[in-house]
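*Asks:* Sequence and computational prediction follow.
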Amino acid sequence: MFNLVIFGPPGAGKGTQSEKIIEKYQLAHISTGDMFRMHISNDTELGQKVKQILADGLLVPDSVTIEMLEDEVSRNPDAKGFIFDGFPRTVPQAEALDAFLKGKGYKIDLVLQLDVNQEVITERIAERQKISGRADDDASKLIKRIDEYFSKTIHVLPYYQNQDKVVKINGIGKINDIFENISNAIDTSMA
C-alpha cells in the first residue's frame, strides 16, 4: 500500500493534481474539504458545525477531522493506497494519522509539497470562485484561509521533513508539466 499527502496552500492545485495522481496510480482520494462539503450539503449535524467553522475561515478541530478521516479509510479496505488532500493541517493531526496508519500496518510514504506564491494563489482562487461559487473561496474568507496555512499548516512540513518524506514540487506552470514532476517523485518513492 502506498500512501501520500499532497500539501500546499489553498489554490496550489492539490485537487487538480490529485485527480491526475488517482487516475495514474489508482489511489483512493481522501479530501477533508470534500468530506466537509458532503456533510454540509447533506445538512448533517457534523455538517452544520463544520459549515459555521468554515464560514468563519477557521480550521475544523482535529478530533472531528480525524474521526471523519478514519471512517473514510476504513470504508476503503481494498484500496491500493490513499492520497490525503487537505490533511494533516496540524502536527497533532500528522501524529494522529501516523498512529492510525501504523495501527493498520501502513505509513505515509511521501509528502508532496506544491510550492506556489501568494500572487498565483489569489489569481487561481479568484478564477475558481467565478466557476464554482464555493463559499470558502470568497475573498474575505480566502485571506483567513491563506493566513491559516502560512501561520499553522506550514509547520507540519518539518514533521515530515524530519522523516525524509517531503519532495517540493514547483506548483506554477502547466498542469501536465507539474504532474510529470509529481509522477517522477512518486515513481522514485515507490522504487
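*Replies:* It's in.
*Asks:* When you work out contacts or count neighbours from here on, use the C-alpha atoms and nothing else.
*Replies:* Fine.
*Asks:* How many neighbouring residues does residue 83 have?
*Replies:* 25 (other Cα atoms under 10 Å).
*Asks:* which SS class is it?
*Replies:* Assigned by DSSP: H, G, I helix; E, B strand; the rest coil, the conformation of residue 83 is strand.
*Asks:* contacting residues for it?
*Replies:* By Cα atoms under 8 Å, 6 or more residues apart in numbering, the contact set of residue 83 is 3-6, 18, 22, 27-30.
*Asks:* again, but for residue 21
*Replies:* By Cα under 8 Å, 6+ apart, residue 21 lies in contact with 27, 179, 183.
*Asks:* Go again with 10 Å.
*Replies:* 15, 27-29, 83, 179, 182-183, 186 (Cα atoms under 10 Å, 6 or more residues apart in numbering).
*Asks:* so it is in which element?
*Replies:* helix 14-25 (DSSP states H and E).
*Asks:* quick check: angle from that helix to strand 81-85?
*Replies:* Helix 14-25 runs at 170 degrees relative to strand 81-85, counting by axes from the mean of the first three to the mean of the last three Cα atoms, to 10 degrees.
*Asks:* Presented hereafter is structure B, for comparison with structure A:
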Amino acid sequence: MRIVLVGPPGAGKGTQAAFLAKNLSIPHISTGDLFRANISQNTELGLRAKSFMDDGKLVPDEITVGMAKDRMQQPDAAGGFLLDGFPRNVSQAEALDAMLKDAGMKLDAVLDLEVAEDEVVKRIAGRRICRNDSAHVFHETYTPPKVPGVCDTCGGELYQRSDDSEATVRTRLEVYHTQTEPIIDYYKAQGLLVTISALGEVKDVTRRAMDALKK
C-alpha cells in the first residue's frame, strides 16, 4: 500500500506511522528522517537544504520533493510506503501525484488522524523532559512523575521545552491550518481520504487505522 499520513502536531503521527508501517510491512518515510539522512550523507540535496536551514530560511518544496522521490525509488519501497510529514502543502501533494503518475503508481489512501485543537495543546504543553536524559519523558496529566518536577528514573529535573509551550503550540497549529490542512480537501476530492479519531490508547488508534485502511 502507498499511504500518506496527515494530522496536526500532537496527533501521534510518528507513533502511529511506526506501528502501521510494521503491520503493513512497508517502510516509514518521514520528512525529518529524509533531511537528517541527506544532510549527514552530504548529498547534493542535503547540502542545498542545509544552506537554507543555516540561513534560517525555509527549505524550498523542490528540495523536499527531490528527497522524497529519491527515497521512494529505493528497493524497499517498491511494494509500498507510508509517508509521514510529506506532502506538507498542496504544491507538494501535486508534485507527489505527478511523481507517482510518471512511475505508473498511485496512492491507495490518505489517513487523517483527527484530534481537537484543545487536546493537541493539552498533549504537547503538558509534556515534561528530564534534563539528564531526554529519553525520560513524562506528562502532567497522562503519565505524571511520582514527585512533581522530578524524573522517576534518575531523579533529574523535569522541564518544559520552549517549543512545547502553549503559545508555541498554538502557533504551530496555525501553521498547520494554513499550510497543511488544505491537503485534506485536496485528497478528499480524489476519494482517498480516510479520517479516524486519534483519541485513546495507542493500540486502539492503530486498530482503528488498520480497520479503516482495510475498508
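*Replies:* Sure thing, it's come through. Given the structure is predicted, the values throughout are model-derived calculations rather than measurements.
*Asks:* Would you pull the TM-score for this pair?
*Replies:* With the length set by TM-score structural alignment, normalised by the length of structure 1, the two chains reach a TM-score of 0.82; 183 aligned residues with a Cα RMSD of 2.7 Å.
*Asks:* returning to what we had before: after superposition, how close is the helix or strand that the helix holding residue 21 of structure 1 is followed by to structure 2?
*Replies:* The helix or strand immediately downstream of helix 14-25 of structure 1 is strand 28-31, counting by DSSP H and E. Strand 28-31 of structure 1, aligned to structure 2 and superposed, deviates on average by 1.0 Å (mean Cα distance after the TM-score superposition for structure 1).
*Asks:* can you give me the strands in structure 2?
*Replies:* Using DSSP state E, the strands assigned to structure 2 run over residues 2-6, 28-30, 81-84, 109-114, 127-130, 137-139, 158-159, 193-197.
*Asks:* any idea how far residue 139 of structure 2 lies from residue 3 of structure 2?
*Replies:* From residue 139 of structure 2 across to residue 3 of structure 2, the span is 30 Å (Cα to Cα, to the nearest Å).
*Asks:* Comparing those two, which residue is more hemmed in?
*Replies:* residue 3 (21 against 17).
*Asks:* for that one, what are its contacts?
*Replies:* 21, 26, 28, 80-84, 106-111, 192, 213.
*Asks:* now the helices for structure 1?
*Replies:* Per DSSP state H, structure 1 carries helices over the ranges 14-25, 32-41, 45-55, 62-74, 91-103, 118-132, 139-151, 156-161, 175-190.
*Asks:* Put together a markdown table for those helices, with distance to residue 169 of structure 1 on each row.
*Replies:* What follows is the helices of structure 1, written out as a markdown table (distance: least, Cα to Cα, whole Å):
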| stretch | distance to residue 169 of structure 1 |
| --- | --- |
| helix 14-25 | 11 |
| helix 32-41 | 21 |
| helix 45-55 | 28 |
| helix 62-74 | 25 |
| helix 91-103 | 20 |
| helix 118-132 | 15 |
| helix 139-151 | 17 |
| helix 156-161 | 13 |
| helix 175-190 | 7 |
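*Asks:* Which residue, other than its chain neighbours, is closest to residue 130 of structure 2?
*Replies:* Leaving aside its chain neighbours, residue 130 of structure 2 sits nearest to residue 158 (4.5 Å; criterion: Cα to Cα, 6 or more residues apart in numbering).
*Asks:* ignore the last one, residue 76 of structure 1
*Replies:* Leaving aside its chain neighbours, residue 76 of structure 1 sits nearest to residue 28 (7.7 Å; criterion: Cα to Cα, 6+ apart).
*Asks:* Now do the contacts for that neighbour.
*Replies:* Residue 28 of structure 1 neighbours (Cα under 10 Å, 6+ apart): 3, 18, 21-22, 72-73, 76, 78-84.
*Asks:* so how far is the first residue of stretch 166-178 of structure 1 from its last?
*Replies:* Terminal residues of stretch 166-178 of structure 1 are spaced 16 Å apart (Cα to Cα).
*Asks:* Relative to structure 2, which residues correspond to that stretch?
*Replies:* Mapped onto structure 2 using TM-score structural alignment, stretch 166-178 of structure 1 spans residues 193-205.
*Asks:* tell me which residues in that stretch are buried?
*Replies:* 193-196, 198, 205 (16 or more other Cα atoms under 10 Å).
*Asks:* what does stretch 61-77 of structure 2 give?
*Replies:* Within stretch 61-77 of structure 2, the residues that qualify as buried are 63-65, 67-68, 71-72, 77, counting by 16+ other Cα under 10 Å.
*Asks:* Kindly give a single PyMOL line that selects the buried subset of the contacts of residue 83 of structure 1.
*Replies:* Selection of buried members from these for PyMOL, criterion 16+ other Cα under 10 Å:
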select buried, resi 3+4+5+6+18+27+28+29+30
